[in-house]
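> sequence first, then the predicted structure:
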Amino acid sequence: MTDNKGVTYQGPGKVEVQTIDYPEFELKDGPGVNPANVGRKVRHGAIVKTVATNICGSDQHMVRGRTTAPPGLILGHEITGEVVETGPDVEFIKNGDLVSVPFNIACGRCRNCKEGKTGVCENVNPDRPGSAYGYVDMGGWPGGQANYVLVPYADWNLLKFPDKDRAMEKILDLAMLSDIFPTGFHGCVTAGVKPGSTVYIAGAGPVGLAAGVSAFLLGAAVVIIGDLNKDRLAQARSFGCETVDVSQGEPKDQIEQILGEPEVDCGVDAVGFEARGHGSEAGTEHPATVLNSLMEITRAGGALGIPGLYVTGDPGAADEAAKQGSLSIRLGLGWAKSLAFTTGQCPVMRYNRQLMMAILNDRVQIAKAVNATPISLDQAPRGYEDFDKGAARKYVLDPNGMLGTAAS
């Protein structure tokens, strides 16, 4: 049996690299696996040897103890790899294919999948629509921060790169297709970004930076990114964004200095439920701050794209309401301004092929923009620790030593 190691959540603030089971074409019992999924046959699946698998801010929420994730959960939903085995029902994906794995697990058969809403597939999570690898309450599919991972519905889910050698030359860029690049792009599309738009993006983490790249790709005239972290704001400026340091006060005042008016056409929330206050409250958690400020600074008739994660269970929240995902949102303000809101998982398959082509044809350098930094699988605990401290990097794990010169 081929050895397999994976990054596992062991409790608040602690991850470990452990030996885990090699994938089989059947979903086994384990930490976080929905009991109704145990024993599920995956004849339609593929086993992928991981080339790159990224640490995500959504993983960090779990590692901080801000979800109901159980100890032992195998982490990781941003996966790029090489197919090494296929189930008997797989027709088109072949061994040796280099592929991107959308973080959404989707069947391709249900009503939502057929409508392109792959983030809320009805058939992969027995509890509710929507599933992801290595994520709490998402059906219990093992995560991809490992040497090998099982991908169900392979013909549907996997995006094959058309030229393997060419893809490996841009592998750090292509590794962003599994989540953050489509997620940032989705945030901008749903916020209505188009040529000439002015855009404010809350959050200069990897998703916020990806949203900044996406806004430029969509033709935005001005892209402003707000954050507390000076290193991350510097990273945003490195590819042409204006920046707002929200520790200095409300975004609208600094936006007015940049644009000559305190409003933008489009707003994107790339922060989510662990939002901090602005100005004098910058060191304190205020989970509704970003949404409320975006409603204030987005022009009437505009839209908010909300790719930032919000949860239904947050045991570390400051008050009882927030522990249930209930926030003090100024919905009346949003209503009065006729703002549109789009929330939820990005349906990655709606965008990943187009963004792949933009990467392969040198229209975008997403890895440089998010400061993609390869590290070994054994370095994952340190990567989580540094990322939690606000490192202006996107850590890319290299479980099988396949990144080559990209990792140097």
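Here it is on my side, so go on.
> from here on, just use CA atoms for contacts and neighbour counts.
Fine.
> in the stretch 151-300 of the chain, which spans are strands?
159-160, 198-202, 222-227, 242-245, 264-269, 298-305 (DSSP state E, counting those that start in this stretch).
> from the contact counts, what lies against the shortest one?
This means strand 159-160. strand 98-101 (3 or more C-alpha pairs under 8 Å, 6 or more residues apart in numbering; DSSP states H and E).
> same question for the last one.
Counting by 3+ C-alpha pairs under 8 Å, 6+ apart, the packing neighbours recorded for strand 298-305 are helix 180-190, strand 264-269, strand 340-342.
> returning to what we had before: okay, the strands of the stretch 151-300 of the chain in TSV with distance to residue 47 and mean neighbour count next?
TSV is the format used below for the strands of the stretch 151-300 of the chain (distance: least, C-alpha to C-alpha, whole Å; neighbours: other C-alpha atoms under 10 Å):
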stretch	distance to residue 47	mean neighbour count
strand 159-160	14	21
strand 198-202	37	29
strand 222-227	39	25
strand 242-245	42	22
strand 264-269	34	29
strand 298-305	34	22
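> got a markdown table for the helices and strands packed on strand 298-305, with distance to residue 226 too?
Converted to a markdown table, the helices and strands packed on strand 298-305 look like this (distance: least, C-alpha to C-alpha, whole Å):
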| stretch | distance to residue 226 |
| --- | --- |
| helix 180-190 | 15 |
| strand 264-269 | 10 |
| strand 340-342 | 19 |
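> about what we covered before: ok, which of the strands of the stretch 151-300 of the chain comes nearest residue 316?
Among the strands of the stretch 151-300 of the chain, the nearest to residue 316 by C-alpha to C-alpha is strand 264-269 (20.9 Å).
> now the closest one, how far from the chain's geometric center?
Mean C-alpha position of strand 264-269 versus that of the full chain (C-alpha atoms, centre = their mean, to the nearest Å) differs by 19 Å.
> which residues sit against it?
Contact with strand 264-269 is made by 187-188, 191-193, 197-203, 208, 211, 290-291, 294, 297-299, 302-308, as judged by C-alpha atoms under 8 Å, 6 or more residues apart in numbering.
> also stretch 345-354?
102-104, 116-120, 157, 159, 177-179, 182-183, 185-186, 307.
> and the strands of the stretch 151-300 of the chain as a markdown table, adding distance to residue 14?
Converted to a markdown table, the strands of the stretch 151-300 of the chain look like this (distance: least, C-alpha to C-alpha, whole Å):
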| stretch | distance to residue 14 |
| --- | --- |
| strand 159-160 | 33 |
| strand 198-202 | 28 |
| strand 222-227 | 26 |
| strand 242-245 | 30 |
| strand 264-269 | 28 |
| strand 298-305 | 32 |
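> ok, residue 47 - contacts?
23, 24, 83, 84, 85, 86, 148, 149, 150, 151.
> distance from the centroid: which residue in the chain tops it?
residue 260 (32.9 Å; C-alpha atoms, centre = their mean).
> returning to that earlier point: ok, which of the strands of the stretch 151-300 of the chain comes nearest residue 365?
Per C-alpha to C-alpha, nearest to residue 365 of those: strand 222-227, 16.6 Å.
> relative to strand 198-202, how tilted is the closest one?
10 degrees (axes from the mean of the first three to the mean of the last three C-alpha atoms, to 10 degrees).
> what about residue 188, distance to residue 60?
23 Å (C-alpha to C-alpha, to the nearest Å).
> alongside the first one, take a look at this:
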Amino acid sequence: MRAAVFQGVEQPLEVEEVDEPDCPEHGVVVETEACGICRSDWHAWRGDWDWIGVMPTPGLIFGHEPCGRVVEVGDRVETVNEGDLVTNPFNLGCGSCHHCRSGRSNVCERSVPMGFIPIQKGAFAEYYSVREADQNVVVLPDDADPTAVAGLGCRFATAFHGLVHRVDVTAGDWVAVHGCGGVGLSAVHVADALGANVIAVDLDETKLDRALDLGADRTVDVTAVEDVPQAVKKHTANSRGVDVSVDALGIADTVQNSVNSLGKTGQHLQIGMTTSEEGGEVSLPVDTMVTDEREFYGSYGCPQVEYEEIFRMMDTGKLDPGRIVGETVSLDDVPAVIENLGDYDTVGIPVCTEF
């Protein structure tokens, strides 16, 4: 089969002929119909995240936002059938640890991140496998649009999990989203669907316009203000600060701006992961967080059990992940798209749809 194969840190991926994946007895093999191209792929390609144990080796196949149709089912699988249209979270759970049993498989004790380690290659390929299918595979309605749901593997679902299940967003709350890439725009769309007043923050006017289309009520262009947190706070009642602030990028400036945009008892939601510049560490105003009782939360993927909530909101038109898709490309385009993510000028989610 054809696949885009990692050659080494910051070396262009090569589209090569490789062996098709074997079907695990507890897993499935899926023919790929779409796969989102995520900034996390770019982080791995750059060699970021060795501080959390992500160290890709040549021969790895990236791609962790897949959608496709099942072509082979392992002997021990009970809930997935050949021909099903499926997706899956990027962080695959074991199905038996405490977290998996309690509905929090996204933080599984033995989580396997798809497309980041050799034992679970990804979906920038004609076929991919999914381990522990009964735990990890999400069967989609047969008429679902694979391109529209590709972001459910990571970005859209991570934003949903964070805003719905990690922090407390209620109608009328002020929610700031710092960074309007794919996951940031997803957060804008989800927060709007929850009834929040949304402030989108970015340095790219095109991305801010897209955020307005997706439900943002106010925008802050960071190139036009001297103090980003104060500019955010001015949009809130009595400039008291936002109730929830999301960092959807992961650089030190956006993490700090997000925390400093909060009002008293506000909640910060960290979705963006850091680069080698930060190495996983960012300084924070700890004393102010204590005296204001501000809270810091992380969102890492989305448990499989929460996907049904997304689908119900999609059925009524409250959520439409397809609106976040920025462009569709072929497998041959994937290497260049990943490299160009470092320019930070991609609007929405790029999705590979031709393999």
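Everything's here; your move. Because the structure is a prediction, the values reported are computed rather than measured.
> overlay them and tell me the TM-score.
The TM-score (TM-score structural alignment, normalised by the length of the second structure) is 0.90; 345 aligned residues with a C-alpha RMSD of 2.0 Å.
> follow-up on the earlier one: do you know which of the helices and strands packed on strand 298-305 of the first structure lies nearest residue 382 of the first structure?
Using C-alpha to C-alpha, those put helix 180-190 closest to residue 382 of the first structure, at 21.0 Å.
> which elements pack onto that closest one?
helix 206-217, strand 264-269, strand 298-305, helix 352-360.
> make CSV from the ones you listed and add distance to residue 368 of the first structure to it.
CSV is the format used below for these (distance: least, C-alpha to C-alpha, whole Å):
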stretch, distance to residue 368 of the first structure
helix 206-217, 10
strand 264-269, 21
strand 298-305, 24
helix 352-360, 12
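> out of the helices and strands packed on strand 298-305 of the first structure, nearest to residue 397 of the first structure?
helix 180-190 (15.1 Å).
> contacts for that closest one?
Contacts for helix 180-190 of the first structure (C-alpha under 8 Å, 6+ apart): 206-212, 214-215, 266-270, 303-307, 341-342, 345-346, 348, 351-352, 355, 366.
> and of the helices and strands packed on strand 298-305 of the first structure, who's closest to residue 388 of the first structure?
helix 180-190 (17.2 Å).
> report the angle between that closest one and strand 264-269.
Using the same axes, to 10 degrees: helix 180-190 of the first structure against strand 264-269 is 140 degrees.
> what's the burial count for residue 114 of the first structure?
12 (other C-alpha atoms under 10 Å).
> could you find the closest non-adjacent residue to the counterpart of it in the second structure?
Residue 114 of the first structure maps onto residue 101 in the second structure, with residues paired by TM-score structural alignment. Nearest residue to residue 101 of the second structure in three dimensions, chain neighbours excluded: residue 95, at 6.6 Å (C-alpha to C-alpha, 6 or more residues apart in numbering).
> ok, now which ones touch the one you found?
Per C-alpha under 8 Å, 6+ apart, neighbours of residue 95 of the second structure: 101, 105, 132, 135.
> who wins on neighbours among the residues you listed?
Counting by other C-alpha under 10 Å, top hit in the contacts of residue 95 of the second structure: residue 105 with 28 neighbours.
> verify the stated contact: that residue with residue 99.
Yes - at 5.5 Å, residue 105 of the second structure and residue 99 qualify as touching, with contact defined as C-alpha atoms under 8 Å.
> if I look at residue 377 of the first structure, how far off is residue 211 of the first structure?
27 Å.
> report the central residue of the second structure.
So for the second structure, C-alpha atoms, centre = their mean, it's residue 155, sitting 1.9 Å from the centre.
> rewinding a little: between the contacts of residue 47 of the first structure, which is nearest residue 50 of the first structure?
Once C-alpha to C-alpha is applied, the member of those that ends up nearest residue 50 of the first structure is residue 148, at 5.7 Å.
> that closest one matches what in the second structure?
Aligned partner of residue 148 of the first structure by TM-score structural alignment: residue 127.
> for that match, list the residues it contacts.
So residue 127 of the second structure contacts 1, 20, 21, 29, 30, 31, 32 (C-alpha under 8 Å, 6+ apart).
> sec struct for the third one, please.
By that I understand residue 21 of the second structure. coil (DSSP: H, G, I helix; E, B strand; the rest coil).
> verify the stated contact: residue 235 of the second structure with residue 218.
Yes - Residue 235 of the second structure lies in contact with residue 218 (C-alpha under 8 Å); the separation is 7.5 Å.
> joint contacts of these two?
residue 199.
> hang on, the earlier thing: so for residue 139 of the first structure, which of the helices and strands packed on strand 298-305 of the first structure sits nearest?
helix 180-190 (20.8 Å).
> now the helices: where do they sit in the stretch 251-400 of the first structure?
In the stretch 251-400 of the first structure, the helices defined using DSSP state H, counting those that start in this stretch lie at 251-259, 289-297, 320-323, 331-336, 352-360, 366-369, 380-388.
> quick one: which of the ones you listed is nearest residue 91 of the first structure?
Nearest to residue 91 of the first structure, of the helices of the stretch 251-400 of the first structure and by C-alpha to C-alpha, is helix 352-360 at 20.0 Å.
> have a look at how far, on average, that closest one is from the second structure.
Superposing on the second structure and averaging over aligned pairs (mean C-alpha distance after the TM-score superposition for the first structure), helix 352-360 of the first structure comes out at 2.0 Å.
> what angle do helix 206-217 and that helix make with each other?
Going by the same axes, to 10 degrees, helix 352-360 of the first structure makes 80 degrees with helix 206-217.
> residue 268 of the second structure matches what in the first structure?
Checking TM-score structural alignment: residue 268 of the second structure goes with residue 304.
> re earlier: looking at the strands of the stretch 151-300 of the first structure, spot the one closest to residue 15 of the first structure.
Nearest of the strands of the stretch 151-300 of the first structure (C-alpha to C-alpha): strand 222-227, 26.6 Å.
> counting by contacts, list what that closest one packs against.
strand 198-202, helix 206-217, helix 230-237, strand 242-245.
> swap in 7 Å and give it another go.
When contacts are defined as 3 or more C-alpha pairs under 7 Å, 6 or more residues apart in numbering; DSSP states H and E, strand 222-227 of the first structure sits against strand 198-202, strand 242-245.
> turn those into TSV, columns for distance to residue 254 of the first structure.
Shown next, in TSV, are those (distance: least, C-alpha to C-alpha, whole Å):
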stretch	distance to residue 254 of the first structure
strand 198-202	11
strand 242-245	6
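> for residue 92 of the first structure, which of those strands is the nearest?
strand 198-202 (39.2 Å).
> between residue 377 and residue 211 of the first structure, which one's more packed in?
Here residue 377 of the first structure and residue 211 are compared on neighbour count by other C-alpha under 10 Å; more neighbours surround residue 211, at 34 against 23.
> now the residue mapped onto that one from the second structure: closest residue in space, sequence neighbours ignored.
Mapped onto the second structure by TM-score structural alignment, residue 211 of the first structure lines up with residue 187. Once flanking residues are discounted, residue 187 of the second structure sits nearest to residue 159: 5.0 Å by C-alpha to C-alpha, 6+ apart.
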